[in-house]
Each structure stands twice: as C-alpha cells, then as structure tokens.
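# Provided below for reference: sequence and predicted model.
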Amino acid sequence: MNAHPAMFEWPADARDLLPLALWDAAGVAAATGGVASCDFECSGVEIDSRDVREGDLFFALKGESTDGHRFLDAAFANGAVAAVVDRPIDRPHVLVEDTMQALEALGAAARNRADAVVIGVTGSVGKTGVKEALFAALDRSSRGYAHRSVKSYNNHVGVPLSLARMPARTIYGIFEMGMNHAGEIAALTRQVRPNVAVITTIAPAHIEMLGSEEAIADAKAEIFEGLEAGGTAIIPADSPHFGRLRDAALKSGAKVISFGRAANADVRLLDMVVASSGGSLVTADLGDRRVCYTVSAAGDHWVLNSLAVMAAVRAAGGDLGAAGLALAEMGGLAGRGERLDIPTPDGGHALLIDESYNANPASMRATLAQLGQTPAKRRIAVLGAMKELGDFSPAFHAALAEPIAAAELDHMILVGDEMEALAGELGKAEGGTLGNGLTFAHCGNCDEAIAALSAYGLKDGDAVLVKGSNSVGLARLVARLSAEES
C-alpha cells in the first residue's frame, strides 16, 4: 500500500532556516560595530566570569569598582569561546570602543531579529514570579521556543544581557523590568519594546527615592512608553491607582486589559478555594469564557498574579490550557516563596517558607496572611527590615503589628534597626507578649537571628516564615535551616 505523499511532508516553518548558534563572530561584530579577531560561534552570553559555561561569549564590562578585563583568564578557563573587549587580547575576541554600549547594541540586534511576541513585566510586588509563570506557560505551549530573563536580571545591565541571550528562533520573550528611580523603566522598555506590558501591582517599594505611591505608579507606567504599535497593557483593576495606570496606557496607544476582583475587571476573579496542598482553586471570568485552574503557589497574592498571567498569555496569543497546567505545576522560587521541609531537633519536621529575597509593606502583609492560613502547631516568623522606605520607614514597620496579630503567630524574630518601630508596637503589651501569647525577640543582624531561632527551638509541626529585604542577609538563615533538609 502506498502512503499519501502528504504524510512525508513536515510543516514548513521559517524559523527552521535560522542558525542554531546564538551568535557568530560576524553577527556580533555587525551588531556592536566591533572588529572580530577570528571566526567563532557561541551558545550563550555572560558578564560574570564565574558563571561562564562552555561555549559562552564573555563581555568584559567595566563597573564602578572592577573591570571585567581582569577576569578574562577565568572566563576562558571556564569555557568562553571569545570575549568582547575594549583592548586587543591574544585570544578570540571582538574589539569595541565601549563594552557596555556593545552589550546594549547586541541586545537591540537580538530584539530586532526575533519574530517573537515580547512581554514586559514590572510592578512593586510579584514581577519575578509572574515572569516565571509566563515563561512556564508559554514555553509549554511553544514547545521550548520561549525565552525569559533569568533570576532578577531587570536593571540597566540585566535587561540588555537578557535580550542578547534571546535566540533567533524565539516565539515568546518575557522580560522583567525593575527600577528605584523615575526614568529607569522608560529606558528599559525602549530596549525591550514589548507587545504586551504587565504591571502586577503598585505598592510603597522604593518610596524613599520616589516620595509617594502616585510617583511609583507613574514610574511603573513608563513601561507603556516602549509598547509596540497595537500593544496591550495589563493592569491591576483593584489598585487605587488604576485610573492613573489606565490613562498612561491609553496615552501610549495601548489596548487596556484589567485583572482583579473589581466588578469592572476584564479578567475577573469569580471564586477561589484554598486547596489542601496550600495552593488555590481559581475560577475566573475572561469576558467571553470562564476558566477554572489550580495555582500551586500559596497565598491570595498568587491568585491575583495568576489572573495577570492569564490575561497576558491570552493577549500574547498563547494557550490558556497550557497556562493553567503551568500554574498548577509551578513551585515556589528560592527566596520568593519556596517551601522546604526541614528536620527539627525533636526528630520531626517543620515547614520553612523562604521569602528572604525581598520585602516591602505590601508583600509583608501578603506573606503574613499566608502564614496565618498555613496549618501548623506553631507559627513563627523571622522578619528582616524593609529597605528604601526613607522617612516612611518607622510607620510602615510599626503597621506590621496589625497583620501579625491577624495571623495569630506564636513567635517573632525581628532583624535590623528599622524593626525597632515594630518591636515597640509589639512590646506595648505587658511582658513583651500580645493577647494571643505572641513572644518576640529583636536582633541586630542575621547571625543574632540564627542564634535566637536556635534558642527558641523548632519543633515538629512548626511553620517558619523567613522574609526581609535581600540586604538583610536572611538567605543565610534559610541556608542554615535547609542544609540538613531531608
């Protein structure tokens, strides 16, 4: 029997004609205006010699305190195939006038060559988690042709680096953008040039530099300035700054899609039920359809994050079913909600919730509420100071007494000078305890916190939340607790 000829025809895709290598010498030289010393092909781009892998192109960037040219030997020893430098070397290289400008130029070239739908994500809280969820959803539906910025590479170096790493065959690109001063997002979004721009939420993070939440909203709304023609803005309907964000998006010519609980939200939460696993079962109205899915990450804030993810996936032309599966399978990120089972001295096990990477008033309230809903024999929180709050710092720290009381915690360890205001609030009750039996200790640094937690003693069935601004260093406490993870 003869098979039909169509059975042997593979669907044509123009991307199949694109090179497999990330970059070659000619492409790097053309993009950067540099001169290549020889032919080469690379599979990655790196700026830290310690992270170089076999096949990477190393950019020798100059910083305020160091010069990447000092680490060329280490980069090549780790497998770099070539380096971008501002002075000739006796190894494969591309010679340019300024290595930082060359990195930006290579990122721009990557953005220009990729026929991809690009999503930009910013917000005061949740941008890294939403970025990772979008990647998981779109990578699944595109069968591996999604790309995103890794870790929290969201600044003036991380964004062009992430762009330069985007393969030519990419179908979806997801990029995180951060800031702590006005004008920073504007510069980044013009490099990313998103087709879809997402703002997760507005909260008083970096308020020390910006002065008010309204100024923070304006700074985040700069992401719309880089939107490609016909682009879509995804904004939080529940935010008190919704109108401000909507007006900024419309001014940029964007189609606006809102998400949240509000009755006017385009992607609206209809119902959520806390799952036995700690996540949530969500029902959402997308206007022309309803969708039901599971969010594995715990907390009300992740329910709202999931709505932003669904809105962005749909705006990007992705698969909502794949997005639902990705949200159901996505675990917590290290430092951003990862849940670890750790042994206790009495031979049992405790739950460790790792939120050690970042903290601001909104995320503190959300994670304390999450801890209060977590089944446990005792609930313990190790809270580090919230940075970059300026003159608002004492009031924001003291205000945490309210969500702490609502969470019905058993013990608190407060870390950092800024926590003195909260310690004062908690200490107003006689003997340093509140009506529900909460006890607390105030420590100056992470080492003292480690000692205080050891003295308190973890027991089987405890749940421990560790959260603070990254500079407080509570990741070391998490590492200490999880070193013996079973």
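Sure, I can see it.
# can we go C-alpha only for contacts and neighbour counts from here?
Fine.
# Count the residues that sit near Ser277.
Look at Ser277: counted by other CA atoms under 10 Å, it has 11 neighbours.
# what's it in contact with, if anything?
Ser277 sits next to Ser296 when contact means CA atoms under 8 Å, 6 or more residues apart in numbering.
# Is it part of a helix or strand, or is it coil?
coil (DSSP: H, G, I helix; E, B strand; the rest coil).
# For it, give its distance to Glu64.
46 Å (CA to CA, to the nearest Å).
# Repeat that for Met166.
Counting by CA to CA - Met166 and Glu64 are separated by 27 Å.
# swap in Phe71?
15 Å.
# now Ile342
40 Å.
# Confirm for me that Asp86 is in contact with Gln101.
No. The criterion here is CA atoms under 8 Å, and Asp86 misses it with Gln101 at 10.8 Å.
# let's bring in a second model and compare:
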Amino acid sequence: MSLWTATEIAAATGGTASADFAVDGVAFDSREVGAGDLFVALTGESTDGHRFLDQAFAQGAGGAIVSQGAAHPHVRVADTFAALEDLARAARARMAGKVIGVTGSVGKTSTKEALYAAVNRSPAVRAHRSVKSYNNHTGVPLSLARMPAKTDVAVLEMGMNHPGELAHLTTLVRPHVAIVTAIAPAHTEFFPDESAIADAKGEIFRGLEPGGVAIVPYDSPHRDRLIAAAQPHAARIVTFGLEKGADVHPIEQARAPSGGTFVTARVGDRELSMTVALPGAHWVSNALAVLAAVQAVDGDLALAGLALAELGGLPGRGARVDIDVAGGTATVIDESYNANPASMRATLAVLGHAPGRHVAVLGEMRELGERSAGYHAGLADPVAAARVETAVLVGEAMAPLAAALEGRVEFVHVPDAAQALDRARNLIRPGDVVLVKGSNGVGLARLVAGLSGGMS
C-alpha cells in the first residue's frame, strides 16, 4: 500500500495533479530522493527546488509537488511549503494511533531515538519517528508527511531557536504526550534568560490532544514554570528525574561494568529493574523520560527496559568508535553533532569515568550571545575534573576557556577543525579515550571521520 497517491496529495494540498502516480516516501532535498519518493520542490532565499527536478526524477522520484510547470508527474500548488504543511496535517488527521512530541534544550534527539526503540521493540507496534534531527519548520512537516496511515505510535522531535516556533509546530503534531527533556543554555543569543527558554519549550503543551499527558523534568529549576505552562492543556502532568520526588525516579542505581548504569526505577506505582546501556547520569534521566512516555501510551515497560539495555550511541551523539593509532587502538567518543554548556558538562563527566588517558577535542559553543565568554570559561573545572591530560580547543570563542585552563591542563588552541585533526593525530596514543564535542557548525564530524580513517 503506497504512502500517498496523486489524488490524495491533491486533496490534501488543494493542488492539481498532472497524472496518476503513487509514492512511498517524501523528501525535499534532492540528494536524499530515493526510488518511489515524492519530491517537494521548496523555494527559499538561496535556492529553488524546481532546479533539481530532473535530478530527483533521475534518482527515481515517483512524483513531485511544484508551484510551476514541470515535465514530470506532479501536483501543482500555489506554495510548495504551504503544501508540505498541508500534507503533514493530512497525515496527522488520518493516523489513529498515539503521537509523542519531544523537545528540550539537550537530549531531545537521543530521547526520541531511545523512545522509538522502546515502542518499536514490541512486534505488535508499528512505530514511526523523525529521522536525523528533522525538528524545525521544514523537518517536522516532512516527518509527519512521511508517517504511514497505519502507524500505532509516532515519536516526533520538535526544536526551536526563537519564541513562537514550537507554538506552531505543536499544532501540526498534535501530540497525545509531550515531553520536555531539560532546559539549559542553548540559543541564548535569541533569549534574554533561561526562563524565556523554558517558556518557549513549554509551548509544546499547547498542542496536546484532549486527555493528553505532559512530561516535565522534575530536577529542573524551571519545573514549576513548565508545569504552569502545561496545566491549561494537559489532563495529566508526570514528572521524571533523579530526585525521589519525581513520579518516575531511580530507587537504586549503580555503575555497570560496561560503563552504563543498573537502575531500579519507580514508574508511578510500578518498579522496573533494567540496564541503561549508555553511560552518564544524563542518560539515566533520558531513560526515565522514556519510561514515563511508554507508560503514558500504555506501552510495554519491560520491553522498553530491554530496548534501553540494547541501545547504542548515535553518530555525533555518543557513539564510540575504535580508531587505529601507531602501536594500537584508541577510542573516540563522538559527540560532534552539537554542544551547549549543559551537554558539555555531561559528556565531560562521562569521559572522566572512562579508563585510560583522556584527550578532549572541544569545539566552540555557538548562539550563546553576550554570555558566551562566561559559558566557555566555565568549562575549565569540568575539563579538569574529567582528568583531561591534553585538550584541543577549536574556534575563536574558545579563547576564554584557553585562558581559564592556563596552568591547569595542557592544551592547544586552533582556529578550525582541519588544524584540530592535525593536532589530534599527533596527540593520540594507544589506549586513549578521546572526547570530540562542539557545535555542529564547527565541523568536528569531519574530524571524527578523519580519525576513523586510520592514523597509523
């Protein structure tokens, strides 16, 4: 059964179909088009998707949404972005299952992936999720448009960097369960303070369906603010966190030999013992949010626990990569996708518990506004506490951290990822554990790829 037919697309968007066709997927990046996909020719300030129609169909596109004449099977509309949103609304309207929305300053993609693994662990559940980090004004409608009609549980990530963005996205997603993972300094260039970030994240609750559940981080200093944002829209509010006052919290926890954590968790009136495979207190917190959401959609908690025990790190978000170095191997902790002060501290704490000599390649944290220097300098204590022997600091904004580390930790400060790769290659020894983390724009994913290509 196809995902969309031309007739369905035309009905959803108010467009006109040039021919009968059926598609099995949706894409707006021509480089990602696969056989049988619908290509949405979005237009923007710097590019026009109509220029890539031939390429999309050469790669096997089954049809397109366009706003101008085209030689390929298509549905023509007045505005292709509006049509993508219309298709998203139609996908959401025809789906009778449960929808879980996830947002937060840190941990939203990791929690989304863990939650998808937890609900998808049951063979009786047809699960759907946002891929990659498609969580913005184009990514969310794309993820919805890709959702099969017979989905039982959908897990959709929503992000924002300005007030009002989530207020709109949540009206498309219309979640039955809405999670805020954590509030932390991120995109502070666009917000006066952390309370404003909490308010913007709390917008997710406005889209809750009747009878919906809001899941809120109990340990957050903004807990009460988030609860207040949820109360007008949620039938029930569930808290999760490491403190015992949370509705979902650990009764006992201990470090596992594998580096993860053994946890016995209280989930409402139930107890669940499990292993959280990925290391760090932040992953215990993510796991508790997952359990809260699984219970909220009447999922199988035991299977969720098994999924958390089997979970591996994602590329750019905790994956561990063994690399060849002269005389042996070293381990890279790949956290290259993004960074803010809270996630930097959390992953440095994970590094601190790893056996071996510790090396940190740290890229600058972006969109922190006028408080950027203080946030960067504030990483000096976590770097020292992680027993980092050598640090490679990448980017101009790392200068305050370089100054704060003088006399405490050996470091080099370089302007870009290419020079960081050269320095890292000369620094890493057999048995080292190397944390690589920075804002995505710094390009440290290329450094991880370079190290993974071999250094011997």
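Here it is on my side, so go on. The shown structure was predicted, so the numbers you read here are calculated from the model rather than taken from an experiment.
# quick one on the thing from earlier: higher neighbour count, Ile342 and Glu64 of the first structure?
For Ile342 of the first structure and Glu64, the more surrounded residue by other CA under 10 Å is Ile342, and the numbers stand at 20 against 5.
# which SS state does the more buried one fall under?
Classified using three-state DSSP, Ile342 of the first structure is strand.
# residue contacts, the equivalent of it over in the second structure?
If you follow Ile342 of the first structure across to the second structure using TM-score structural alignment, you land on Ile323. Neighbour list for Ile323 of the second structure: 329-332, 451-455 [criterion: CA under 8 Å, 6+ apart].
# ok, the most centrally placed residue in the second structure to Ala56 of the second structure distance?
Note on the second structure: the residue nearest the mean C-alpha position is Thr109, at 1.9 Å, using CA atoms, centre = their mean. Thr109 of the second structure sits at a distance of 28 Å from Ala56 of the second structure (criterion: CA to CA).
# Asn120 of the second structure now?
Asn120 of the second structure is 31 Å from Ala56 of the second structure, where distance means CA to CA.
# Look at those two and report which has more neighbours.
Applying other CA under 10 Å to Asn120 of the second structure and Ala56 shows that Ala56 carries more neighbours, namely 29 against 22.
# now for the more buried one: what does it line up with in the first structure?
Mapped onto the first structure by TM-score structural alignment, Ala56 of the second structure lines up with Ala75.
# Would you confirm that its match contacts Leu57?
No. Judged on CA under 8 Å, Ala75 of the first structure makes no contact with Leu57 at a distance of 9.1 Å.
# Can you say which helix or strand has Ala308 of the first structure in it?
helix 300-315 (DSSP states H and E).
# Give me the nearest residue to the aligned partner of His156 of the first structure in the second structure, chain neighbours excluded.
Using TM-score structural alignment as the criterion, His156 of the first structure maps onto His137 of the second structure. Leaving aside its sequence neighbours, His137 of the second structure sits nearest to Leu169 (CA to CA, 6 or more residues apart in numbering; 6.9 Å).
# Quickly note the distance from the counterpart of the one you found in the first structure to Lys131 of the first structure.
The alignment partner of Leu169 of the second structure in the first structure, by TM-score structural alignment, is Leu188. Here Leu188 of the first structure is placed at a distance of 16 Å from Lys131 of the first structure (CA to CA).
# OK, contacts around the nearest residue to Trp302 of the first structure once chain neighbours are set aside?
The spatial neighbour of Trp302 of the first structure that comes closest, neighbours along the chain excluded (CA to CA, 6+ apart), is Val295 at 7.4 Å. Applying CA under 8 Å, 6+ apart to Val295 of the first structure gives the contacts 279-282, 302-303, 306, 324, 327-330.
# what residue of the second structure takes the place of Val295 of the first structure?
When the second structure is aligned by TM-score structural alignment, Val295 of the first structure is paired with Val276.
# Ala452 of the first structure now?
Ala452 of the first structure maps onto Arg423 in the second structure, by TM-score structural alignment.
# Could you do Leu286 of the first structure as well?
In the second structure, the residue paired with Leu286 of the first structure according to TM-score structural alignment is Val267.
# So Leu422 of the first structure belongs to a helix, correct?
Yes. Checked against three-state DSSP, Leu422 of the first structure lies within a helix.
# Tell me the residue in the second structure aligned with it.
Matched by TM-score structural alignment, Leu422 of the first structure corresponds to Leu401 in the second structure.
# Go ahead and confirm its match touches Pro382.
No. Under the criterion of CA under 8 Å, Leu401 of the second structure is not in contact with Pro382, lying 11.1 Å apart.
# Looking at these two, which one has more neighbours?
Applying other CA under 10 Å to Leu401 of the second structure and Pro382 shows that Leu401 carries more neighbours, namely 22 against 17.
# Leaving out sequence neighbours, find the closest residue to the more buried one.
Leaving aside its sequence neighbours, Leu401 of the second structure sits nearest to Ala377 (CA to CA, 6+ apart; 4.1 Å).
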